[in-house]
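Peer 1: need a 3D model of the following:
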Amino acid sequence: MSIPQSAGGPIESRDDLVRYLESGNKPKEDWRIGTEHEKFVYCIKTYNPLGYEGAHGIKALLEGMQRFGWQPVMEGEHIIGLTQNGASISLEPGGQFELSGAPLKTVHETCAEVAQHQQQVRQVAAEIGAGALGLGYAPTWPMREVTAMPKGRYEIMKRYMPKVGGYGEEMMFRTCTVQVNLDFSSEADMVKKLRVGLALQPVATALFANSPFREGKFNGFLSYRAHVWSDVDNDRAGMLPFAFEDGMGFERYVDYALDVPMYFLYRDGKYIDMAGKSFRDFLDRKIPEVKHIEPQMSDWADHLTTIFPEVRLKKFLEMRGADGGTWRRICGLPALWVGIMYDDVALDAAWDMVKDWTAEERQAMRDTVPRLAFKTPFRNTRVWELAYRMLEISAAGLKRRAAEDAVGMTEEGFLVPLRELVSRGYTRAEELLQLYRTDWGKDLNKIFTEYNFL
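Peer 2: Below you'll find the model as predicted:
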């Protein structure tokens, strides 16, 4: 989740909010790729999650990373993140360690950034006795073992979420994801990409499904992270059926976001609890306790980070459907979506694939994929076949992009781990379940040694 945003001066009217989103329009030559990934960090001796304090905690990990030129982000006396050259490192509520990458031109560049981050974290983690695990859900830890990070926004969310859903704390403290942020050239381009992204997000969830465990046992799902999101806070999450209606555009999204309940305002280094109150009422000065506070564009930017649909619109689009994953599959997520979204022919092909899907069909797929993944039925086929088609469209788009690295390799190579999944016909979650039931003898501590990517 984000660190506090900065985004201009006072809000004069609703039109300012629309213009804020419109300002994301960019010519194609300026489109960039921003990859974000989260991972669980843990003690390699005990397999327990790292706490914040101490010589072997998250704070020590953040402080150690500063040797590589990262600058600290503070909240009061606590270091809660790092920034450097357009990238940031931040903490999820339970200490999940997130790299939000800089906006880069090619998947080669973003994957090199991810690899450099791995090397840096590996060096510091070795000194404090830590490992890192790429899964969508913490496989063994009960909630009591997870330390809350010292961030004010999370205290507000933790109080509010049990009022609006059954899995809010599960999401906050025990899930990890990988996502990619992508640009658009115009309102029409944004709408088309948003619709394609929303329709295909459940297919991406199946491709990246790898969270079959909860508190040491099979949880009944292949992507338990995706299941958790089905009941976190449905006022701010989901498949956005209105996005497929006539008249969809920046204004329609603004009207949606204005009525999504707020979490907080951020002033003078402190968070003000606004949970459950609408941004529209804040803008209209109808909330007595903050009537004296002038709405700022930074408030709007912050608010947009607290909305959690399967594809999120800010000044770019965030593809949010995937479980956190093993190192070689992290780069597969941006490659998958760049191939579709950044090539006109591929985007048209993807739209042709999904344009007649109904809201009920999209929702049914989203509801079923967490449990069945590739085996999810859809019309007269399965999500496995949809994943195959999605990969073929993306691969063709990447080939046409012809973005080569120093040795002449195109971005298409980053799809290889995903092609392997489709070729064999079963997900990484099913791979992990097979190991759990056979080689590991149902001892899930094995996952920390065999899948540590540091």
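
Peer 1: every contact and neighbour count from this point should use C-alpha atoms.
Peer 2: Fine.

Peer 1: how many other residues sit next to Trp357?
Peer 2: 13 (other Cα atoms under 10 Å).

Peer 1: equivalent analysis for Arg67, please.
Peer 2: 11.

Peer 1: next one: the one 5 residues further on
Peer 2: Neighbours of Pro72 under the rule other Cα under 10 Å: 19.

Peer 1: once you drop chain neighbours, what's closest to it?
Peer 2: Leu82 (4.5 Å; Cα to Cα, 6 or more residues apart in numbering).

Peer 1: how is that neighbour assigned, secondary-structure-wise?
Peer 2: Of the three states, Leu82 takes strand under DSSP: H, G, I helix; E, B strand; the rest coil.

Peer 1: right, and it touches Glu75 too?
Peer 2: No - between Leu82 and Glu75 there is no contact under Cα atoms under 8 Å: 11.5 Å.

Peer 1: following up with a second sequence; could you model it the same way so I can compare the two?
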Amino acid sequence: MKINTKEDIINYFQSGYKKSLLIGVENEKFLLEKDTSKRANYEQIKNILNYLKKFGWEEILEDKNIIGLNKDGQSITLEPGNQIELAGALCNNIHEVCSESYNFQKQLDEACKKFNLKTLSIGYDPTTDIADVPNNPKKRYKVMTREMPKNGELSLEMMYQTCGTQINLDYTSEQDFIKKFKVISYLTPLTIALFSNSAIKKSKPTGFLSYRSKVWQNTSRGGLPKVFLENMDFEKYADFSLDFKLLFLHDNNEYISPIGKSFRDLMEEGKANYENFQLHLSTIFTEVRLKKYIELRSIDACEWDCHCAGPAFFIGLLYGNLNETFEIIKNWNKEDILKAYTTSYKDGLKTIINNKDLLFWSKELLNISKRGLENRSFVTTKNNDERIYLKNIENILSKNLTKAEQVLADLQK
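Peer 2: Next comes the predicted model:
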């Protein structure tokens, strides 16, 4: 179906309105050889994917190559350097999100044990040189590997060396979207600092707490555009996406790069449709992103002790207590946010916004999140609500010690 006007795109975003707010979480992790800690190659990855089929997963093929699995609204996909990602099903609460991740990890651990591999959940590969990272035959990655470095010097490191957690959030109306998008954008520096977990590269400290964020800020098509700090509505995002250059188009089972063209050019040529628009949206690598839901994309991957903390924190803020959260950030200065964005990956919770450091704001927002999760009242049979998943953040803030800082402290012992 063709896209003929900007109004078609606005209508597309409006079609994302939800009556019930659900949660989708995507987690990436590295697979390594158990004995050597070398990154798993594609043949080893194929063994893992084929083994996982015993749990009811069905294969996703590109030509004759297995590139992923799906089951019950969940999908397992491969990133360019064979990082493995679980894109979860739509869940009602964090208990379901965490259970889903636990079940997948249990299956993955069994498969890894069978093939002498192990998993590592961290924001940046701490040991492997990028020249030694294996790839896989997914066609879109060949185009990305060729094109991405042209406009971002660390683009290949983003593709092959990083892992993150993404939270997908619903909106009920355009006004609801505007508030949530603004909150997520304004809190991006805090998100980077609080969940920093990538201080090491080639077994040495990088000088940054979230080197992953440093990489993403020097990646083609990424960043935190200044327009995101305004009251972003559907028309503004439609214009933003229309004028964003195309990375590739999918045609006859191949990915073709239309150099220099924007989606607006494609629309004016009468070649725009919803299939290539959805593909285009997925190649905008900004810290926050809109599809028919909002994507929060600035959290470093981490191990099980903090795996559910980020999703719980933001669900408390954005679903449980949006208005109170919005009151906190609404008068923050945009230039403060942009400056903090470029320093929070190094200065962490010491970063200043609105004359207070991010340690202060994190504590304030943690309390708001707690009240939000309590208001949601999703309780287990053991009488635990979603606040139970905030313990990791409580520990970070009580000790003023992020995951990255703990890793650096352990190195010095």
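
Peer 1: coming back round to it: give me the common contacts of Leu82 and Glu75 of structure 1.
Peer 2: When Cα atoms under 8 Å, 6 or more residues apart in numbering defines a contact, no residue borders Leu82 of structure 1 and Glu75 alike.

Peer 1: and these two? Which one has more around it.
Peer 2: Leu82 (22 against 16).

Peer 1: what lines up with the more buried one in structure 2?
Peer 2: Here Leu82 of structure 1 is matched to Leu69 in structure 2, going by TM-score structural alignment.

Peer 1: check Asp348 of structure 1 too.
Peer 2: Per TM-score structural alignment, Asp348 of structure 1 is aligned with Asn323.

Peer 1: mean distance, the helix or strand where that match lies to its aligned residues in structure 1?
Peer 2: According to DSSP states H and E, Asn323 of structure 2 maps onto helix 322-329. Average distance, helix 322-329 of structure 2 versus aligned residues of structure 1 after superposition (mean Cα distance after the TM-score superposition for structure 1): 1.2 Å.

Peer 1: all helices in the stretch 351-454 of structure 1, in order from the N-terminus.
Peer 2: With helices called from DSSP state H, counting those that start in this stretch, the stretch 351-454 of structure 1 shows them at 359-372, 383-401, 416-424, 428-437, 446-450.

Peer 1: okay if I get the ones you listed as a markdown table plus distance to Leu182 of structure 1 and mean neighbour count?
Peer 2: Listed next are the helices of the stretch 351-454 of structure 1 as a markdown table, based on distance: least, Cα to Cα, whole Å; neighbours: other Cα atoms under 10 Å:
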| stretch | distance to Leu182 of structure 1 | mean neighbour count |
| --- | --- | --- |
| helix 359-372 | 22 | 19 |
| helix 383-401 | 15 | 21 |
| helix 416-424 | 20 | 15 |
| helix 428-437 | 26 | 18 |
| helix 446-450 | 33 | 16 |
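
Peer 1: pull out the buried residues from stretch 182-200 of structure 1.
Peer 2: 182-187, 190-200 (16 or more other Cα atoms under 10 Å).

Peer 1: onto which residues of structure 2 does it map?
Peer 2: Using TM-score structural alignment, stretch 182-200 of structure 1 pairs with 169-187 in structure 2.

Peer 1: same deal with stretch 210-218 of structure 1?
Peer 2: Mapping stretch 210-218 of structure 1 onto structure 2 (TM-score structural alignment) gives residues 197-205.

Peer 1: next, the buried residues of the matching stretch.
Peer 2: Buried residues in stretch 197-205 of structure 2 (16+ other Cα under 10 Å): Asn197, Ser198, Ala199, Ile200, Lys201, Pro205.

Peer 1: do the same with stretch 134-154 of structure 2
Peer 2: Buried, per 16+ other Cα under 10 Å, within stretch 134-154 of structure 2: Asn135, Asn136, Lys138, Arg140, Tyr141, Met144, Glu147, Met148, Pro149, Gly152, Leu154.

Peer 1: in helices, which of these appear?
Peer 2: Among these, the ones falling in helices (DSSP state H) are Arg140, Tyr141, Met144, Glu147.

Peer 1: how far away is the third one from Leu156 of structure 2?
Peer 2: Taking Cα to Cα, to the nearest Å as the measure, Met144 of structure 2 falls 9 Å from Leu156 of structure 2.

Peer 1: sorry, back to before: just the ones of the buried residues of stretch 197-205 of structure 2 in strands?
Peer 2: Taking DSSP state E, the ones among those that sit in strands are Ile200, Lys201, Pro205.

Peer 1: now do the contacts for Thr427 of structure 1.
Peer 2: Ala206, Leu207, Phe208, Ala209, Asn210, Ala373, Phe374, Leu421.

Peer 1: now which residue in structure 2 aligns to it?
Peer 2: Using TM-score structural alignment, Thr427 of structure 1 pairs with Thr402 in structure 2.

Peer 1: kindly report the same for Glu412 of structure 1.
Peer 2: Counting by TM-score structural alignment, the partner of Glu412 of structure 1 is Arg387.

Peer 1: who's in contact with that match?
Peer 2: Here Arg387 of structure 2 is in contact with Ala312, Lys370, Leu373, Glu374 (Cα under 8 Å, 6+ apart).

Peer 1: equivalent analysis for Thr410 of structure 1, please.
Peer 2: Thr410 of structure 1 touches Leu398, Lys399, Ala402, Ala403, Glu404, counting by Cα under 8 Å, 6+ apart.
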